[in-house]
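Undergrad: sequence? don't have it. structure:
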């Protein structure tokens, strides 16, 4: 709802960090950031006025849930707070385990690398606090949450050093909808329950926010082939321009308690790899790969023997560069792993500008001030032949849409690009009443509706909702049978006529022949609309012909080319559930 990049007021970034003039994500002037070419001026976080006002994250502690983090890095150490933990060593020492364990250090630097110290670059929130948790190497974050008293009366969740923003730059690439009983996955329940409690009750009720990367599966799919090992799979027609991975395939990304972020590049377009979908809340800079076009410049494991510098010399920022004589930085950090900490840093700035804001206030500010990036994007139309050989067209990814409450939304970008100056301005003078937060019970709908093969008409089912809740998010669970879930598009239509694509077609790989079993999806597309009225779910089979695909083994063996055979059977939507998250 904010202005375009070209209309942003220009303010300089203060000097004091030798690499900051190349950090396009902070201020994009078209600089090349040590790659072959630069991007488009103005496509950035738009934070220079916020920094000029001295709002830099003071009083807000951020948590990096990742791998190892070099907390003693010269550009991080001054912002480190007590409370970090390494699950591998059961100690507070988060030192990276090896030279390749540089991811968490790069994430931390994007959030809170120190400003005005004469070295390296600058974080989005360069005075925010930092703690880290080594989760990626162990996976027992839920144990930490329990051991730190999330379910005990004695834990002081209002502690100054307890994080207000948790960054999660990780995820999985799934080949098909998961089929599992949520009640039989206690670790997932524990994690979501802990996230909910921290979000809603910490910091004397002001709460916290969990930021989550959307994933990097737009163009290729990580895949394990029986007898062939792991590798990458893609379709020969580049999947009709549609994403191989949808963010709603990963269960944790359909949790309301995760604020999911996609990535855009220095040209102000979706990063080539970024996973997308209706549960994306906002988009932030992730860049590309740092060779032809810019990636993100951030902290690396210090020294010339560890980290990305000795292993990956794809650009000129490496050992011996006069701006980085000690090899403590890199210019190849990218992925939605970079978009998430850019958002985490932005949230720290918003909270620092007005510490009284609640977690819901911050989410509302982000949704209200996000910039309509890539405004002329036409969307993606899928053309296919049905069983009778007749051409069909399906609007698989719509262009930017404005919902009935006036919020702009796009499958690629959510509400749009994070605009820090606009968000901080709104935060400083914020006095809105967000009403009483509520989550409605799940409403079950028995459908038994046919999903016709290769037909844009699809199969649909409707339900009447009596609740007058104002929507902040909608969750759906779908159960049904289909012999190729990759071909199925799933959309939800509100009483006001807003149409949200919950599952893009041609998502995943050749698997998924067992249909859907309580498959959960989430959409922010209906933000601000009223729940009351008729809601309609529609499932559309978009496949009418065989498709060639390629499997590229990671072991360097020759590519394997094969054909995904068209299924010619109808599917069935057996039942579905819906619930609303919002306020009265």
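TA: Great, that's in hand. All values derive from a computational prediction rather than experimental measurement.

Undergrad: going forward, measure contacts between C-alpha atoms and count neighbours the same way
TA: Fine.

Undergrad: number of residues surrounding residue 526?
TA: When neighbours are counted by other Cα atoms under 10 Å, residue 526 registers 28.

Undergrad: apologies, that question was intended for residue 250.
TA: Residues near residue 250, counting by other Cα under 10 Å, number 23.

Undergrad: ok, now which ones touch it?
TA: With contact set as Cα atoms under 8 Å, 6 or more residues apart in numbering, residue 250 has these partners: 171, 172, 173, 174, 177, 178.

Undergrad: relative to residue 174, how far out is it?
TA: Look at residue 250 and residue 174: by Cα to Cα, to the nearest Å, they are 7 Å apart.

Undergrad: ok, now residue 522?
TA: Distance, residue 522 to residue 174, using Cα to Cα: 17 Å.

Undergrad: of these two, which one has the most company?
TA: Ranked by neighbour count (other Cα under 10 Å), residue 522 and residue 174 place residue 522 first, with 26 against 21.

Undergrad: SS state for the more buried one?
TA: Here residue 522 is recorded as strand under DSSP: H, G, I helix; E, B strand; the rest coil.

Undergrad: three-state assignment of the residue lying closest to it once chain neighbours are set aside?
TA: Leaving aside its chain neighbours, residue 522 sits nearest to residue 475 (4.5 Å; criterion: Cα to Cα, 6 or more residues apart in numbering). Using three-state DSSP, the three-state assignment for residue 475 comes out as strand.

Undergrad: take this one as well and set it beside the first:
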């Protein structure tokens, strides 16, 4: 996690306030008491200002004290350990030692938001592989108020453990707290860079810190109840406080960071190296991301370096795109794919969080798995099968969230895929909600920062580095004496993918266009005359000759028919023709068309096929 170099730069968390929402903290612990902050503390269970835990024979209420030591245990006192932010102010909220109601959660999440900077939380709904639960009305308001007005409008920072339900094949996207856009969700890695047995994989996880693993692997050393120490703190419960400590170091480097700035900095600085998982992929902006680790291991030094000269990201924008084609049924062992097209509502161009809000009924919820594919081709697993979930009513407007398309352009086709497994059901409705910015979220760092904007072999586009340019852009290499990078340049408007800027450089076409002769994209609504122009441009004289013969034959036939009609008119006389038209009825009308309508019909075709 590269903490010691950040310490060497002078960052200790001084001036930053962190609180632990848990079962209380032992405020008089010798490794905590000098950093204890009563303004960041409260006992919600007993309604007083003292967060001291309730002691019992089994020391059940040790969790909060252990988490507090990870953040702010004092350095160089020969007691226990040293916290990541060992000069930060630390408080605690005792709120788990009783009924955890919506009101209790809301009161805890909204404690003193103009004083507290970071709320570290290591709890959530039951990790039993069958629960789907999240914040209710009051807690949700505490989140939204916190990011809106907390820290003087910069936003409270909520750091959340991603969950320990791995053994029960749980999904952290069924936990509405860690699945929220307002929380910085943190997973765990063992000391050997492996996925722990308790870890839950999901698309809402942003990053990772170390924690416990299997037999023989080290656990976390921290403070414990009764002024003691422990070497056995475990799970994602231990990962979130480590992340909160790193966030405190970054806030010391720049106290003006917003809650969204911090998430951007985590994404940019996290390291995927030496973390083993089979599902690592590269998203549309060239970043490695995993459902087990998010964007990788948090890097304290990289975060403080980025924070030092950071410019606040633009205002958050939201775009909602509903699926308008009605409900869709699905049978057992089938895949249902449904898509929506979005332009970001003219507001969301550069993505941060993406949500698929799903209403779905099914005979067995645990059989269902769901994926979401972005226009850049990034596929997020929103839900994995959960064998213990036998619930038969499905999901009621559940917001599945992914961070995997962070930085991608929002415009284009998004596809939701539902694999039914051994269940049947119906997708009642779904809508895509994209969050992000209209303009690029950040500019190229100043030269004095050591964090490069693009690496060797990457391509630059409006503040982002891509391993492969996104759709609608092509790669232009530029090589200097010291580096070989490139830029992403726009394709012709008809191309979705291309190898140059010209209309004849198309490789793949946009929806509504067809690739012709492997170079041009022809609009499917173009008339025959438009197609003929393309044929002429290609100088296929054989086709031209054949078409000329056909058109000539048709024209000759029309002339012959016209002459016959003239002869008939002259033979039967004008009056008989009028009677036929008025009394006997026009034979074209009896087939649903009149002369006038027939020509109007072809006129409409020509008008609708105007060149684009």
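TA: Received, thanks. Source: prediction; values computed, not measured.

Undergrad: what is the neighbour count of the residue mapped onto residue 162 of the second structure from the first structure?
TA: Residue pairing (TM-score structural alignment): residue 162 of the second structure is matched to residue 214 of the first structure. Look at residue 214 of the first structure: counted by other Cα under 10 Å, it has 35 neighbours.

Undergrad: residue 214 of the first structure against residue 276, yeah?
TA: Yes - using Cα atoms under 8 Å as the test, residue 214 of the first structure is close enough to residue 276 to be in contact (6.7 Å).

Undergrad: quick one: stretch 125-137 of the first structure aligns where in the second structure?
TA: Aligned using TM-score structural alignment, stretch 125-137 of the first structure spans residues 85-97 in the second structure.

Undergrad: in the second structure, which spans are helices?
TA: 3-8, 63-72, 102-109, 137-149, 235-253, 259-269, 300-308, 528-537, 541-572, 574-579, 587-590, 595-608 (DSSP state H).

Undergrad: where in the first structure does the second one fall?
TA: When helix 63-72 of the second structure is aligned against the first structure using TM-score structural alignment, it corresponds to residues 103-112.

Undergrad: in that stretch, what's buried?
TA: Along stretch 103-112 of the first structure, these residues count as buried under the neighbour rule (16 or more other Cα atoms under 10 Å): 103, 104, 105, 106, 107, 108, 109, 110, 111, 112.

Undergrad: from residue 397 of the first structure, how far off is the second one?
TA: What that stands for is residue 104 of the first structure. Separation of residue 104 of the first structure from residue 397 of the first structure (Cα to Cα): 33 Å.

Undergrad: same deal with the last one?
TA: Counting by Cα to Cα, the gap between residue 112 of the first structure and residue 397 of the first structure amounts to 35 Å.

Undergrad: the fifth one too?
TA: If you measure residue 107 of the first structure against residue 397 of the first structure using Cα to Cα, the figure is 30 Å.

Undergrad: right, and residue 98 of the second structure touches residue 47 too?
TA: No - taking contacts as Cα under 8 Å, residue 98 of the second structure lies outside contact range of residue 47: 11.6 Å.

Undergrad: give me the mean distance between the match of helix 63-72 of the second structure and the second structure.
TA: For stretch 103-112 of the first structure, the mean deviation from the second structure after alignment is 0.4 Å (mean Cα distance after the TM-score superposition for the first structure).

Undergrad: strands along the stretch 201-350 of the second structure, start to end?
TA: Per DSSP state E, counting those that start in this stretch, the stretch 201-350 of the second structure carries strands over the ranges 207-210, 220-224, 228-233, 281-282, 288-289, 317-322, 328-330, 335-342, 350-362.
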